[in-house]
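Colleague: sequence-free structure coming up:
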């Protein structure tokens, strides 16, 4: 049950996140759909390639494609006056998608009985891969490389799930809420990882 829930939540959240970025960049309707779909499924496609699954696995998710297209359509039809703060909506959907797909990616790797390192990588790529593709297509610096902590929360989820100290849907929902909350707090409070700037003379 948890697998389907996280798949649906992540698909809707990232589809809307991509659609919002496309609208901010003033893309046409086709661009809105394209960026929304790429954001929703890009992370899963990258994950599948790295863990050895065929690309055609993506096409078995017909229902998820329909859900993504329906979500984008409904959001596109919402009058702009009802959505005054596009940036906040985009960040919220991005945080929800990151959390849902990080958990889903880790679950996928555990199901395949992959080592914990692969579970962490699957969580990071599934959670942030679609957003990276989205930002690159929109000619933006990928969110995962910005100042706020982003992919580390997905890696943390992968580590916890990969250790398998606790199992069950309730445990997975708790991780989802924690990752989403930490991501939101990251961009609200400007939490950053250590960094070092090289000075070029």
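Modeller: Cool, the structure landed. Because the structure is a prediction, the values reported are computed rather than measured.

Colleague: make it CA atoms for all contacts and neighbour counts henceforth
Modeller: OK.

Colleague: which residues in this structure form helices?
Modeller: Along the chain, counting by DSSP state H, helices occupy 2-24, 29-50, 62-77, 86-111, 116-137, 151-163, 169-189.

Colleague: Can you say which of these is nearest to residue 197?
Modeller: Nearest to residue 197 among the helices of the chain is helix 151-163 (20.2 Å), distances taken as CA to CA.

Colleague: Tell me how far the closest one lies from the chain's centre.
Modeller: 14 Å (CA atoms, centre = their mean, to the nearest Å).

Colleague: swap in stretch 57-67?
Modeller: With CA atoms, centre = their mean, you get 16 Å for stretch 57-67.

Colleague: buried set for that stretch?
Modeller: 58, 64-65, 67 (16 or more other CA atoms under 10 Å).

Colleague: Check stretch 88-107 too.
Modeller: Those buried within stretch 88-107 under the rule 16+ other CA under 10 Å are 90-107.

Colleague: thinking again about what came up before, can you lay out the helices of the chain as JSON lines showing distance to residue 201?
Modeller: Shown next, in JSON lines, are those (distance: least, CA to CA, whole Å):
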{"stretch": "helix 2-24", "distance to residue 201": "37"}
{"stretch": "helix 29-50", "distance to residue 201": "39"}
{"stretch": "helix 62-77", "distance to residue 201": "48"}
{"stretch": "helix 86-111", "distance to residue 201": "37"}
{"stretch": "helix 116-137", "distance to residue 201": "30"}
{"stretch": "helix 151-163", "distance to residue 201": "32"}
{"stretch": "helix 169-189", "distance to residue 201": "32"}
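
Colleague: Switch the buried residues of stretch 57-67 over to JSON lines, and while doing so, append distance to residue 187 to every line.
Modeller: Formatted as JSON lines, the buried residues of stretch 57-67 follow (distance: CA to CA, whole Å):
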{"residue": "58", "distance to residue 187": "31"}
{"residue": "64", "distance to residue 187": "28"}
{"residue": "65", "distance to residue 187": "29"}
{"residue": "67", "distance to residue 187": "28"}
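
Colleague: another structure for you, compare them:
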């Protein structure tokens, strides 16, 4: 049940995030749906391939496809509900999707008895993969490749779950809220990772 809840939350949040990016870029209705679906399912598809699940697993998530479709449709019909102002709405939707999918990806890898590193990678790819694909398709530099802290929170989520520090649902929900807070707080505080510099002779 916990896994399903995080899947639903992550799917809806990332579908909305992708739709908002598409609308900001002035995509047509078809483009808005495509970017929303890519954002919602892209990270999970990449994760599934790397941890050994068949690609066909993606197409078995019928209920999640409906959730993504409904979420995007609501944004298209009532854009002012969430897209004004766009940047704040996009940040919150992205933070919720990051936290929910990072937890879902980590739980998935842990259920298959993968190593701690594999759980961290699964959390990172599930939490960040859809956003990376979204930004690339929208012609933007992906958050995860910037100095801004983004993917690190997903990896941290995998570390915590891999170490068994969130084995109970209440702890998972606390982790969910904590990652959302850290993502938004680090954005507003402009926390950054070191950026290596090239030195030319």
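Modeller: Done, it's in. If you're wondering where the values come from, they're calculated on a predicted model, not measured in any experiment.

Colleague: between the helices of the first structure, which gets nearest to residue 198 of the first structure?
Modeller: Using CA to CA, the helices of the first structure put helix 151-163 closest to residue 198 of the first structure, at 23.0 Å.

Colleague: In the closest one, which residues are buried?
Modeller: Neighbour counts over helix 151-163 of the first structure (16+ other CA under 10 Å) mark 151, 153-162 as buried.

Colleague: One more: stretch 184-200 of the first structure?
Modeller: Of the residues in stretch 184-200 of the first structure, 184, 186-187 count as buried by neighbour count, 16+ other CA under 10 Å.

Colleague: what's the offset of it from the middle of its chain?
Modeller: Distance, centroid of stretch 184-200 of the first structure to centroid of chain: 20 Å (CA atoms, centre = their mean).

Colleague: what's the counterpart of residue 167 of the first structure in the second structure?
Modeller: Residue 167 of the first structure maps onto residue 167 of the second structure when the alignment is built from TM-score structural alignment.

Colleague: Who are the contact partners of its match?
Modeller: residue 161 (CA atoms under 8 Å, 6 or more residues apart in numbering).

Colleague: How many neighbouring residues does the nearest residue to residue 97 of the second structure once chain neighbours are set aside have?
Modeller: In space, and not counting its chain neighbours, residue 97 of the second structure is closest to residue 10: 4.3 Å by CA to CA, 6 or more residues apart in numbering. By other CA atoms under 10 Å, 30 other residues sit near residue 10 of the second structure.

Colleague: Same question for residue 72 of the second structure.
Modeller: By other CA under 10 Å, the residues close to residue 72 of the second structure number 29.

Colleague: That one against residue 16, yeah?
Modeller: Yes: counting by CA atoms under 8 Å, residue 72 of the second structure touches residue 16, with 5.8 Å between them.

Colleague: For these two, list the residues in contact with both.
Modeller: Common neighbours of residue 72 of the second structure and residue 16 (criterion: CA under 8 Å, 6+ apart): residue 36.

Colleague: Map residue 134 of the first structure across to the second structure for me.
Modeller: Under TM-score structural alignment, residue 134 of the first structure pairs with residue 134 in the second structure.

Colleague: That match: what's it in contact with?
Modeller: Residue 134 of the second structure sits next to 18, 21, 35-36, 38-39 when contact means CA under 8 Å, 6+ apart.

Colleague: Residue 129 of the second structure now?
Modeller: With the criterion set at CA under 8 Å, 6+ apart, residue 129 of the second structure makes contact with 39, 42-44, 46.

Colleague: Apply 7 Å and report the result again.
Modeller: Contacts for residue 129 of the second structure (CA atoms under 7 Å, 6 or more residues apart in numbering) come out as 42-43.

Colleague: Distance check, it against residue 188 of the second structure.
Modeller: For residue 129 of the second structure, the distance to residue 188 of the second structure equals 23 Å [CA to CA, to the nearest Å].

Colleague: With residue 177 of the second structure as the reference, measure out to residue 185 of the second structure.
Modeller: Distance check for residue 185 of the second structure against residue 177 of the second structure: by CA to CA, it reads 12 Å.

Colleague: How about residue 22 of the second structure?
Modeller: According to CA to CA, residue 22 of the second structure stands 27 Å off from residue 177 of the second structure.

Colleague: what about those two, which has more around it?
Modeller: Counting neighbours by other CA under 10 Å for residue 22 of the second structure and for residue 177 shows that residue 22 has the greater number, 24 against 15.

Colleague: How many neighbouring residues does the closest residue to that one other than its chain neighbours have?
Modeller: Nearest residue to residue 22 of the second structure in three dimensions, chain neighbours excluded: residue 32, at 5.1 Å (CA to CA, 6+ apart). Residue 32 of the second structure has 25 neighbours, counted by other CA under 10 Å.

Colleague: Pull up the gap between residue 32 of the second structure and residue 110 of the second structure, please.
Modeller: Taken as CA to CA, the span from residue 32 of the second structure to residue 110 of the second structure is 33 Å.
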